[in-house]
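Peer 1: With the input below, show me the fold.
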Amino acid sequence: MIKKKLFFTVTLSVLLSTAVNAQKKDTYTRKIDSIITASSPLKFNGVVLVSQKGKIKYMKSNGYRDFEKKIPLKTDDQFEIMSNSKQITAVLVLQAAERGKLDLHTPIKKYLPSLTQSWADSVTVHHLLNHTHGISDIHKPAAFKAGSQFKYGNLSYMLLGDILKNTTGKSFKELAGLLFKKLDMNSTFIYNSRNSQSLVPGYKSENNHFEKVKETFLNDDLAPAAGVISTVQDLVKWDEALFKGKLLSRNFRNRCSLLPLPLSTMFSGKKVWDLGTM
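Peer 2: Here you go, the predicted structure:
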């Protein structure tokens, strides 16, 4: 009788625990659903994925990949991730530095000898990585002394793409492709006009009316700054690899954690995505 009572108590506890967890998950799901399906102040059109400890907790798409034809979005649709591409370029640069191909604190003139402006003798790779270089145009003087101010832009990452090619012998597209293959990011690639695959076209919204963007501003030169195409599932793989130390050795990550922000945030345990500048 005691054994039966004990079995019943344990079983009841497990069932109650499962029910509570299911209720929490259901509440959690409903809360996110209510956000992505809201029509005010702006309709959300996209894909949302929430993961925890390597497991997907929530993944849904909302809206259309083609408004005119009313084709719904799918969770495996590919998007231009825009400035989030910079994080991938930064890792490629750091990998090259760890292999001794380049030095983060060496002036970029060494790696880009064709530059003629005097700032090339003081701006370092590190300055390019964290947007403290002061370069507004490669044919003009710097806007400020390297390291003295922060000014976000795409130019520095376009230059980093050139530095990678000159120091590794491979183009940014080749290096990124090898990295994506290593991480099984099979739906991720570098934009080019001849290979859009299932890329979702861009839309702009005015008063909750979506209008298709006829031409992307992406091109081959801009690829290291904004040219990566990916899916939410592949970005989870990237996120896990980055924060679990699969891309750089622990020793090198510790050295990078001592660098000034924002580069050090990549290795601080905080998951920082540059969503506001896409």
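
Peer 1: Could you use CA atoms for every contact and neighbour count after this?
Peer 2: Will do.

Peer 1: what distance separates the start and the end of stretch 133-141?
Peer 2: In stretch 133-141, first residue to last residue: 11 Å (CA to CA, to the nearest Å).

Peer 1: So for it, what gets flagged as buried?
Peer 2: 133-136 (16 or more other CA atoms under 10 Å).

Peer 1: tell me the centre residue of the chain?
Peer 2: What sits nearest the mean C-alpha location of the chain, by CA atoms, centre = their mean, is N84, with 3.5 Å.

Peer 1: Skip the chain neighbours and tell me the closest residue to that residue.
Peer 2: Distances taken as CA to CA, 6 or more residues apart in numbering place D274 nearest to N84, at 5.5 Å, with adjacent residues excluded.

Peer 1: For P201, see how far away the one you found is.
Peer 2: 20 Å.

Peer 1: Another for comparison:
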Amino acid sequence: MYPQKDNPEDSISKKIDQHIKNYAKSDQYQGTVIVAKEGKIIHKDAYGYANREEKTKNTIHTQFLIGSLTKSFVAVTVMQLVEKGILDLHTPLKLYIPNLKNELSEHLTLHILLKHQSGLSPHLERITNFENKDVTSQEIIQIINTSSLSFSPSTQYQYSNLNYTLSAIAIENVTGKSFADVLQENTFDPLQMNHSGVERIANKPKERAKGYYKNAFGIKNDENIVSYALGSGDIYSTVEDLLKWDQALYQNTLLSDKSKSLLFKGENATFGNYGYGFRIQEYQIGRGKNKNGILTRHGGTMDGFMSNLHRYTDDRLTVIILGNIRPFPIRQMTFELKEIALGFKINERNRKTLE
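Peer 2: Below you'll find the predicted structure:
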């Protein structure tokens, strides 16, 4: 008999697995990972504990809060409603959120919000601490109405959770449904993302991991109520569900090519390389220094959770990392898994960024 040849993809999966385990064995990482090329899964696995107190291990079906990756879902939902003629990107918010104070509602549009060019405070908790109970959209508006703009809209870039919270409230107001229900109908159900949703006290998912924070004194539970992060950090999901989402963005399942061109139309670095709900950057292709591809990405942090979804579009390579311990070097880890998946050794190529 001839010796059986190793499958190159099996070899890559083993290298990825060992690399992740090097992080996990020192408690630098726990969570789930999926790496896919052209929709075909190269590697998927779970690492560490979903619940450290009960010694429950993470599985590939464990759910995690995805933090600011929620924003990508908001942007897609806005564009779905734009395609239906229900929302307009350049109409003042006054039409969609009439109880928003005039200073904000007359000068802000969905385009400005999605691009993070509003001048709103970066975080709701910088206005008031609202983390310890579920809050309603109307209560959030009341708090936002106490704020003011730090610069004239469209003149600068400043990342703000409030931009996407207001976008989610506009979605709720024009549909007459909760943000959760709109996502369920427009995205989760069509894509059979059966392990994803919007978290609230009444519907905390049973398979969700607990979040943890690590410092010099040890590892402790780090969780809170997330309703204050409406539209900016309140979605939970799994790596398999997020891969379905990623692959749908290569098709016209959710949006037309015209709408997707706006999602992935990044501004220059001064304006954050930001499209609608995605950062748009270049990444190195091959060993040459002059050929670059397009990376569309977003990540997130929510209490003891971190997430990253990188779409190396010219290679049709997707790397998704979900974790329930922080901090850990998630962007570095994402870059390293991409290098392995493309057949390179870590640090083999001369690069300018970790993307």
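
Peer 1: Quick check: TM-score for this pair?
Peer 2: A TM-score of 0.84 describes the superposed chains when it is computed by TM-score structural alignment, normalised by the length of structure 1; 260 aligned residues with a CA RMSD of 2.6 Å.

Peer 1: Please enumerate the helices of the stretch 201-350 of structure 2.
Peer 2: Using DSSP state H, counting those that start in this stretch, the helices of the stretch 201-350 of structure 2 run over 239-248, 257-263, 330-341.

Peer 1: Packing partners of the first one?
Peer 2: In this structure, helix 239-248 of structure 2 packs against strand 31-37, strand 317-323, with contacts taken as 3 or more CA pairs under 8 Å, 6 or more residues apart in numbering; DSSP states H and E.

Peer 1: just the last one next, same as before
Peer 2: Judged by 3+ CA pairs under 8 Å, 6+ apart, helix 330-341 of structure 2 is in contact with helix 8-24, strand 305-312, strand 317-323.

Peer 1: quick one: that helix aligns where in structure 1?
Peer 2: Counting by TM-score structural alignment, helix 330-341 of structure 2 falls onto no part of structure 1.

Peer 1: sorry, back to before: let me know how buried the counterpart of the residue nearest to N84 of structure 1 in structure 2 is, in neighbour terms.
Peer 2: Matched across to structure 2, D274 of structure 1 falls on G299, judged by TM-score structural alignment. When neighbours are defined as other CA atoms under 10 Å, G299 of structure 2 has 23 of them.

Peer 1: ok, G299 of structure 2 to V319 of structure 2 distance?
Peer 2: Per CA to CA, G299 of structure 2 is found 11 Å from V319 of structure 2.

Peer 1: Now for these two: what residues contact both?
Peer 2: 308-309 (CA atoms under 8 Å, 6 or more residues apart in numbering).

Peer 1: Okay, the aligned partner of S160 of structure 2 in structure 1 and G169 of structure 1: tell me how far apart.
Peer 2: Residue pairing (TM-score structural alignment): S160 of structure 2 is matched to G153 of structure 1. G153 of structure 1 sits 25 Å away from G169 of structure 1, taking CA to CA as the criterion.

Peer 1: quick one on the thing from earlier: just to be sure, which of the buried residues of stretch 133-141 of structure 1 are found in helices?
Peer 2: Among the buried residues of stretch 133-141 of structure 1, no member is found in helices (DSSP state H).

Peer 1: can you give me the helices in the stretch 51-200 of structure 1?
Peer 2: Counting by DSSP H, counting those that start in this stretch, the stretch 51-200 of structure 1 has helices at residues 85-98, 125-129, 155-168, 172-182.

Peer 1: And the last one, how far out from the chain middle?
Peer 2: Using CA atoms, centre = their mean, to the nearest Å, we find the averaged C-alpha position of helix 172-182 of structure 1 to lie 14 Å away from the chain's own average C-alpha position.

Peer 1: Mind giving me the packing neighbours of that helix?
Peer 2: On a contact count with 3+ CA pairs under 8 Å, 6+ apart, helix 172-182 of structure 1 meets helix 85-98, helix 155-168, strand 189-190, helix 223-226.

Peer 1: Give me the buried positions along it.
Peer 2: 172-173, 175-177, 179-180.

Peer 1: Just want the angle from the longest strand along structure 2 to helix 70-83.
Peer 2: When every strand of structure 2 is counted residue by residue (DSSP state E), the longest turns out to be strand 292-302. Angle between the axes of strand 292-302 of structure 2 and helix 70-83 is 110 degrees (criterion: axes from the mean of the first three to the mean of the last three CA atoms, to 10 degrees).

Peer 1: relative orientation of strand 292-302 of structure 2 and strand 305-312 in degrees?
Peer 2: Orientation of strand 292-302 of structure 2 against strand 305-312 (the same axes, to 10 degrees) gives an angle of 170 degrees.

Peer 1: Kindly calculate the angle that strand 292-302 of structure 2 makes with strand 317-323.
Peer 2: Using the same axes, to 10 degrees, strand 292-302 of structure 2 lies at 10 degrees relative to strand 317-323.
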